[in-house]
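Q: sequence and predicted structure are below.
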Amino acid sequence: MSRVSAARRHRRSAVDCARCGRSNPDDAVFCGECGASLVSAIICSACGRSSPPGTKFCHSCGQPLAASAAAALGDGPVEAPVSERALPTSFAKGRYQVKSFLGEGGKKRVYLAHDTLLDRDVAFALIKADGLDDVGKERITREAQAMGRLGTHPHIVSVFDLGTEPLANGDGPQPFIVTELMSGGDVESLIEQAPDHRVSIERAIQIATETTLGLEFAHEKGIIHRDLKPGKSGSRVTEEPRSGTLDWR
């Protein structure tokens, strides 16, 4: 094969980086110039729908995309999260029917559930009780009570219910908090999914303004938020769009 033919074949199989424009081999996963991911989409192993690179949870079914992303990046098999391997069917004696898994942090696992009593979708947060002493349980109760005292505000996530769920191993009750469902996820995920990881100036101003309005309302009631951040325990957004704050202490 001539050098010209080889060069033409190389150009046809090259992958151009969307960030810096450099051409990379067709089997490249990351750009050799700027390190940006060259994976065009992550396919959910549960439902088969595609999501943009960097997406943590499937937009269609809510399942974690960690295993799917690892496969796309050539990292080999990854053990599925506990919440993905064993999805509960319901909580609170069947009142809250689990529809999908929303996310997991260091302190709790959150599910999309349907409140069969009031016929509405909610966010059901199951607090991790392992190693949680009486002081920790009291703190969780105070957090929910603080959110409840705030009442209704368009930019503060509302608390609907608080209770305990028996542990499967019979060791004792596991606290849970039921809140308003903010369907758009957290601000951190919003930024990760945005082109070049940047939201528009207008959207950023809107989120900041609405968050501070919620904080101002809480401060007037003598309640402060000690851990405000864009991730799971801070500002969240809806698809309308609207932002709200949760996890008050």
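A: In hand now; what should we look at?
Q: from here on, contacts and neighbour counts on C-alpha atoms
A: OK.
Q: my read is that residue 147 contacts residue 158, right?
A: Yes: shown here, residue 147 and residue 158 form a contact pair, counting by Cα atoms under 8 Å, at 6.9 Å.
Q: in which helix or strand would I find residue 182?
A: Using DSSP states H and E, residue 182 sits in no helix or strand.
Q: identify the residue nearest it in space, chain neighbours excluded?
A: residue 238 (5.0 Å; Cα to Cα, 6 or more residues apart in numbering).
Q: also residue 114?
A: Using Cα to Cα, 6+ apart, the closest residue to residue 114 is residue 121 (4.3 Å).
Q: pull out the buried residues from whichever helix or strand that neighbour is part of.
A: Per DSSP H and E, residue 121 falls inside strand 120-127. Within strand 120-127, the residues that qualify as buried are 121-127, counting by 16 or more other Cα atoms under 10 Å.
Q: test my guess that residue 51 contacts residue 66.
A: No: assessed by Cα under 8 Å, residue 51 is found out of contact with residue 66, at 12.0 Å.
Q: packing partners of the longest helix along the chain?
A: If you go by DSSP state H, the chain has its longest helix at helix 201-220. When contacts are defined as 3 or more Cα pairs under 8 Å, 6 or more residues apart in numbering; DSSP states H and E, helix 201-220 packs onto strand 243-245.
Q: contacts for the strand it packs on next, please.
A: 154-157, 182, 207, 210-211, 214, 234-237 (Cα atoms under 8 Å, 6 or more residues apart in numbering).
Q: alright, now check it against this:
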Amino acid sequence: MSELELPASIGPFRIVRRLGAGGMAETFEGMREGPGGFAQRVCVKRVLPTYEQNEELGKLFLREARLAAELSHRAITRIVELGEDGAGHYLAMELVDGPDLRTLLRRQPSGRLPRALAVLVAVEIASALEHAHARGIAHRDVSPANVLIGRDGDVKLTDFG
């Protein structure tokens, strides 16, 4: 599959669109459908094919899933499923419908958030980190790219790898 092609599915999730790609993984919007009109939108993360055979990266990917699954907090993306299909491991998590903080900052002419939003983001991320640290889990990469701002106003910390 070329980088421009979308997989039809990953595990039980029908792939809707590509959300992005990072250094070792790419993310997609996925949909799990079931009887009676059941539909669940998720973010599906998969290690890039060039790294799938790298044992060390595989361990990091599984570590991220394990750590994030231990956390239940309003400002941390919720893990839905960790699985494996013919192409390798995938991680399905709560889909946050909105930009990351890096994108949001770039859209601001001043490069700064309005004060009220900045305070909300700071409070929510501090609360998420406090929750994780109380369980002995360190994030290790808190950055604007790993803070998601939902269109509903929710602030979520993601990517506990």
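A: It's in. In this text, all values refer to a predicted model and were calculated from it rather than measured experimentally.
Q: that older thread, which bit of structure 2 covers the longest helix of structure 1?
A: Mapping helix 201-220 of structure 1 onto structure 2 (TM-score structural alignment) gives residues 115-134.
Q: could you identify which of the contacts of strand 243-245 of structure 1 has the most neighbours?
A: residue 236 (29 neighbours; other Cα atoms under 10 Å).
Q: so it belongs to a strand, correct?
A: Yes: with DSSP: H, G, I helix; E, B strand; the rest coil as the criterion, residue 236 of structure 1 is part of a strand.
Q: pretty sure it sits against residue 185.
A: Yes: contact criterion Cα under 8 Å: residue 236 of structure 1 and residue 185 qualify, at 5.7 Å.
Q: grab the nearest non-local neighbour of residue 63 of structure 2.
A: Excluding its sequence neighbours, the residue lying closest to residue 63 of structure 2 (Cα to Cα, 6+ apart) is residue 161, at 6.7 Å.
Q: from residue 121 of structure 2, how far out is that neighbour?
A: 21 Å (Cα to Cα, to the nearest Å).
Q: ok, residue 13 of structure 2 next?
A: 30 Å.
Q: tell me the residue in structure 2 aligned with residue 183 of structure 1.
A: By TM-score structural alignment, residue 183 of structure 1 lines up with residue 97.
Q: helices of structure 2, start to end?
A: Going by DSSP H, structure 2 shows helices at 55-69, 101-107, 115-134.
Q: residue 84 of structure 2 pairs with which position in structure 1?
A: Checking TM-score structural alignment: residue 84 of structure 2 goes with residue 164.
Q: ok, the nearest residue to its match once chain neighbours are set aside - contacts?
A: The shortest distance from residue 164 of structure 1 to any non-neighbouring residue, by Cα to Cα, 6+ apart, is to residue 175 (4.2 Å). Neighbour list for residue 175 of structure 1: 126-129, 137, 140, 162-165 [criterion: Cα under 8 Å, 6+ apart].
Q: now the residues you listed: which count as buried?
A: For those, buried by 16+ other Cα under 10 Å: 126-127, 129, 140, 162.
Q: and these, which is closest to residue 221 of structure 1?
A: residue 140 (19.3 Å; Cα to Cα).
Q: so what does the closest one match up with in structure 2?
A: Alignment note (TM-score structural alignment): residue 140 of structure 1 maps to residue 61 of structure 2.
Q: about what we covered before: any idea which of the contacts of strand 243-245 of structure 1 is closest to residue 106 of structure 1?
A: Distances from residue 106 of structure 1 to the contacts of strand 243-245 of structure 1, taken by Cα to Cα, are shortest for residue 234, at 14.0 Å.
Q: was I right to think that closest one contacts residue 186?
A: Yes: using Cα under 8 Å, residue 234 of structure 1 is in contact with residue 186, at 7.5 Å.
Q: picking up where we left off before, can you give me the neighbour number for the residue lying closest to the match of residue 183 of structure 1 once chain neighbours are set aside?
A: In space, and not counting its chain neighbours, residue 97 of structure 2 is closest to residue 150: 5.1 Å by Cα to Cα, 6+ apart. Counted by other Cα under 10 Å, the residues lying close to residue 150 of structure 2 total 15.
Q: got the contact list for whichever residue in structure 1 pairs up with residue 150 of structure 2?
A: Aligned by TM-score structural alignment, residue 150 of structure 2 pairs with residue 238 of structure 1. Residues in contact with residue 238 of structure 1 (Cα under 8 Å, 6+ apart) are 182-185.
Q: structure 1: strands as residue ranges?
A: 15-16, 23-24, 42-43, 50-51, 90-91, 96-104, 108-115, 120-127, 159-166, 173-179, 235-237, 243-245 (DSSP state E).
Q: alright, that wraps it up for me.
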